[in-house]
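Peer 1: sequence-free structure coming up:
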């Protein structure tokens, strides 16, 4: 069976893949374009795809040999799953493996944005720090504040646990379905959560329905001292609306690990001091990426053997 690996994975994962498949691995670190995606589906039995690979509807219009796409990651908004299913191609992802690491980055961004850590580090690196004084760079004390979660799935719940137990935060949340979550209270709308929260963490899955869920209206519902953190996908937040809110003082700060047109980050966003910007570090720990790779490989093996994969989407 032939497996295409979109981009090089950790050594242990690549070795395990070669034990089971005839493996082709692209040498570039850039995502696959639509032409490469179409060729991959025609020439391989399974494709182990990664973030940004352009498996839109047109990729499934040609000759298809592949039985499945084993996505390396929980988010799969770069894949038209409906078009894949219509073409007889299964799609899987790697839930669970990414939960704690992504939640940790969300908390990192909460603390960095609240305590102005990025701004402070730039001050020191630029040689502009003149010493401690009582009113220097005053930020938000997060203990006891209200956290709003947009999307209470695995990652949202992990962020909520960390903030409720670690920082004694009250937690409110919006979710597309009704959930009972210990230590958290569900509200009826995104705007209601935004209005009630000191910190809003976006952890919802990226789907056509959640694109720009955090739009101008939702941002306007946030309080001027509030912070927005996004570790979901970039297109869940309306980036121009966020920039406008940050510039106008509609919200105090933001912490972002993902962007609408990744890896492009608008200059207007990079110029703002009240934004912490990370290069999509959500799962960037070796043991986490190894676990993701093993899960993706298990899915790939199952699809190649004609079995139901462990993690269909």
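Peer 2: All right, it came through fine. It should be emphasised that the depicted structure is a prediction, and the values quoted were computed from it without experimental measurement.
Peer 1: going forward, measure contacts between C-alpha atoms and count neighbours the same way
Peer 2: Will do.
Peer 1: list the contacts of the spatially most central residue of the chain.
Peer 2: In the chain, the residue lying closest to the centroid (CA atoms, centre = their mean) is residue 232, at 3.3 Å. Residue 232 makes contact with 202-206, 258 under the criterion CA atoms under 8 Å, 6 or more residues apart in numbering.
Peer 1: just the ones of the residues you listed in strands?
Peer 2: When DSSP state E defines the strands, the subset of the contacts of residue 232 inside them is residue 202.
Peer 1: Serialize the contacts of residue 232 to JSON lines and add fields for distance to residue 83 and neighbour count.
Peer 2: Output for these, formatted as JSON lines (distance: CA to CA, whole Å; neighbours: other CA atoms under 10 Å):
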{"residue": "202", "distance to residue 83": "27", "neighbour count": "26"}
{"residue": "203", "distance to residue 83": "25", "neighbour count": "25"}
{"residue": "204", "distance to residue 83": "22", "neighbour count": "25"}
{"residue": "205", "distance to residue 83": "19", "neighbour count": "21"}
{"residue": "206", "distance to residue 83": "17", "neighbour count": "19"}
{"residue": "258", "distance to residue 83": "25", "neighbour count": "24"}
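Peer 1: will you turn the contacts of residue 232 into TSV that also has distance to residue 14?
Peer 2: Formatted as TSV, the contacts of residue 232 follow (distance: CA to CA, whole Å):
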residue	distance to residue 14
202	32
203	30
204	30
205	28
206	28
258	26
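Peer 1: quick one: which of the contacts of residue 232 is nearest residue 27?
Peer 2: Nearest to residue 27, judged by CA to CA, of these is residue 258 at 24.0 Å.
Peer 1: surely that closest one meets residue 236?
Peer 2: No - assessed by CA atoms under 8 Å, residue 258 is found out of contact with residue 236, at 9.6 Å.
Peer 1: longest helix anywhere in the protein?
Peer 2: Assignment by DSSP state H gives helix 286-304 as the longest helix of the chain.
Peer 1: what comes up buried for it?
Peer 2: By neighbour count on 16 or more other CA atoms under 10 Å, the buried set for helix 286-304 is 288-301, 303-304.
Peer 1: contacts for that helix next, please.
Peer 2: By CA under 8 Å, 6+ apart, helix 286-304 touches 1, 9-10, 12-13, 17, 20, 45-48, 67-73, 90, 92-94, 97-98, 101, 283, 308-311.
Peer 1: how far is it from where the chain is centred?
Peer 2: When distances are taken as CA atoms, centre = their mean, to the nearest Å, helix 286-304 is centred 18 Å away from the chain's centroid.
Peer 1: and for stretch 164-178?
Peer 2: Using CA atoms, centre = their mean, the offset of stretch 164-178 from its chain centre is 18 Å.
Peer 1: can you list the buried residues in that stretch?
Peer 2: Neighbour counts over stretch 164-178 (16+ other CA under 10 Å) mark 164, 169-175 as buried.
Peer 1: hold the first one in mind and look at this next one:
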């Protein structure tokens, strides 16, 4: 009997063809509507593998109902939707899709920075709403990007790729990370500084940190008060790292100049959210890796991760590698 795989979002049949050769597959038929919790739990109870999205909570409740589950393959670089510790205790492999989305996400992050600094969305709406009657010297004036100081919190692969783009604008690059990156410092002329120095000195503060217990809400009231009044905050990592009420207050009372946000603490964000009422906020619906090419590569990698686990070989990208070693010992 073939193993059973449940895919939690509509995926092209062509992409799934290699997986169908070795497994029976059921695909949630919706693209924009996530699978219901009831259906997810029911399918997990029979599944050997789950092909998941960041919107799917994979927790102890699900694992308790899934005796045959071997792998949870997330189509994302992040995996904070998965209780990895619980999966590891049960010998379930957790996979993700790093690397393939690095450049695409960095492109979007820098585009968001530029759009926020130069008020592009606001300017576009200004024309569409029929408000442009005359030209004036400071009409929708924004902030320069070139030769400014950018501070990146979280210098992983995507953070480094953002820094690389900043070099094209002759920006001074500061960064803070759990560990120093000497090679990046040399290649990008980046300077390692404390978290506080990034916050206090930079014209652009870019969050590229993962969401963990340590990073939850790290961008809070005190942090925003410490920024320059002309500073622009960009978040393309995870919404949970920001205290959104504090950010709203900082923007409303001009403690910082503007914010560009691709992620939010609760997604999808409601249209009535206070942040969306502010003219100095550019908000995007979590589209960091949303190019046709990159999303296709992410699907392919997720499929390959599942195939490899089901065939007893090492996946391309594993979050909890200790499970692999324990599985090998058992064999």
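Peer 2: Arrived safely. Keep in mind the model is a prediction, meaning the values are calculated, not measured.
Peer 1: inside helices: which ones of the contacts of helix 286-304 of the first structure?
Peer 2: Those of those lying in helices (DSSP H): 12-13, 17, 20, 101.
Peer 1: can you show me the helices along the stretch 51-200 of the second structure?
Peer 2: Ranges of helices in the stretch 51-200 of the second structure, per DSSP state H, counting those that start in this stretch, are 60-64, 84-89, 102-117, 120-128, 157-167, 182-188, 195-201.
Peer 1: now the second one: which residue numbers in the first structure?
Peer 2: To tie it back to what came earlier, the one meant is helix 84-89 of the second structure. Aligning helix 84-89 of the second structure against the first structure (TM-score structural alignment) gives residues 81-86.
Peer 1: same question for stretch 244-251 of the second structure.
Peer 2: Counting by TM-score structural alignment, stretch 244-251 of the second structure corresponds to residues 239-246.
Peer 1: check stretch 276-291 of the second structure too.
Peer 2: Matched against the first structure by TM-score structural alignment, stretch 276-291 of the second structure falls on residues 270-285.
Peer 1: gap between the equivalent of residue 307 of the second structure over in the first structure and residue 53 of the first structure?
Peer 2: In the first structure, residue 307 of the second structure lines up with residue 301, judged by TM-score structural alignment. Separation of residue 301 of the first structure from residue 53 of the first structure (CA to CA, to the nearest Å) stands at 20 Å.
Peer 1: do the same with residue 207 of the first structure
Peer 2: For residue 207 of the first structure, the distance to residue 53 of the first structure (CA to CA) stands at 16 Å.
Peer 1: could you do residue 289 of the first structure as well?
Peer 2: Remark: distance between residue 289 of the first structure and residue 53 of the first structure (CA to CA) = 18 Å.
Peer 1: cool, residue 73 of the first structure as well?
Peer 2: Separation of residue 73 of the first structure from residue 53 of the first structure (CA to CA): 12 Å.
Peer 1: do the same with residue 302 of the first structure
Peer 2: Using CA to CA, residue 302 of the first structure is found at 22 Å from residue 53 of the first structure.
Peer 1: also residue 257 of the first structure?
Peer 2: The span separating residue 257 of the first structure from residue 53 of the first structure equals 19 Å under the rule CA to CA.
Peer 1: mean per-residue distance, the match of stretch 244-251 of the second structure to the second structure?
Peer 2: In the superposition against the second structure, stretch 239-246 of the first structure averages 0.8 Å from its aligned positions (mean CA distance after the TM-score superposition for the first structure).
Peer 1: give the buried residues for that stretch.
Peer 2: For stretch 239-246 of the first structure, burial by neighbour count (16+ other CA under 10 Å) applies to 239, 241-246.
Peer 1: equivalent analysis for stretch 246-263 of the first structure, please.
Peer 2: Neighbour counts using 16+ other CA under 10 Å place 246-247, 250-260 of stretch 246-263 of the first structure among the buried residues.
Peer 1: nearest to residue 63 of the first structure among these?
Peer 2: Distances from residue 63 of the first structure to those, taken by CA to CA, are shortest for residue 260, at 31.1 Å.
Peer 1: now the aligned residue in the second structure for that closest one: which helix or strand?
Peer 2: Mapped onto the second structure by TM-score structural alignment, residue 260 of the first structure lines up with residue 265. Take DSSP states H and E as the rule and residue 265 of the second structure turns out to sit in neither a helix nor a strand.
Peer 1: which ones are touching residue 265 of the second structure?
Peer 2: Here residue 265 of the second structure is in contact with 238-242, 244 (CA under 8 Å, 6+ apart).
Peer 1: now, those that are in strands?
Peer 2: Among these, none falls in strands (DSSP E).
Peer 1: show me those residues that map onto helices.
Peer 2: When helices are assigned by DSSP H, the members of the contacts of residue 265 of the second structure inside them are residue 244.
Peer 1: most neighbours of all the contacts of residue 265 of the second structure, which one?
Peer 2: Among the contacts of residue 265 of the second structure, residue 241 has the most neighbours (other CA atoms under 10 Å), with 25 neighbours.
Peer 1: before we move on, the earlier item: how close does the residue nearest to the centre of the first structure sit to residue 42 of the first structure?
Peer 2: 31 Å.
Peer 1: can you check residue 11 of the first structure too?
Peer 2: Residue 11 of the first structure is 27 Å from residue 42 of the first structure, by CA to CA.
Peer 1: do residue 289 of the first structure as well
Peer 2: Separation of residue 289 of the first structure from residue 42 of the first structure (CA to CA): 28 Å.
Peer 1: filter the ones in helices among the contacts of helix 286-304 of the first structure down to the buried ones.
Peer 2: Buried residues within these, counting neighbours by 16+ other CA under 10 Å: 13, 17, 101.
Peer 1: would you turn these into a markdown table with distance to residue 5 of the first structure?
Peer 2: Listed next are these as a markdown table, based on distance: CA to CA, whole Å:
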| residue | distance to residue 5 of the first structure |
| --- | --- |
| 13 | 11 |
| 17 | 9 |
| 101 | 23 |
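Peer 1: which among the contacts of residue 265 of the second structure gets closest to residue 141 of the second structure?
Peer 2: Taking CA to CA as the measure, residue 141 of the second structure lies nearest residue 244 of the contacts of residue 265 of the second structure, at 25.8 Å.
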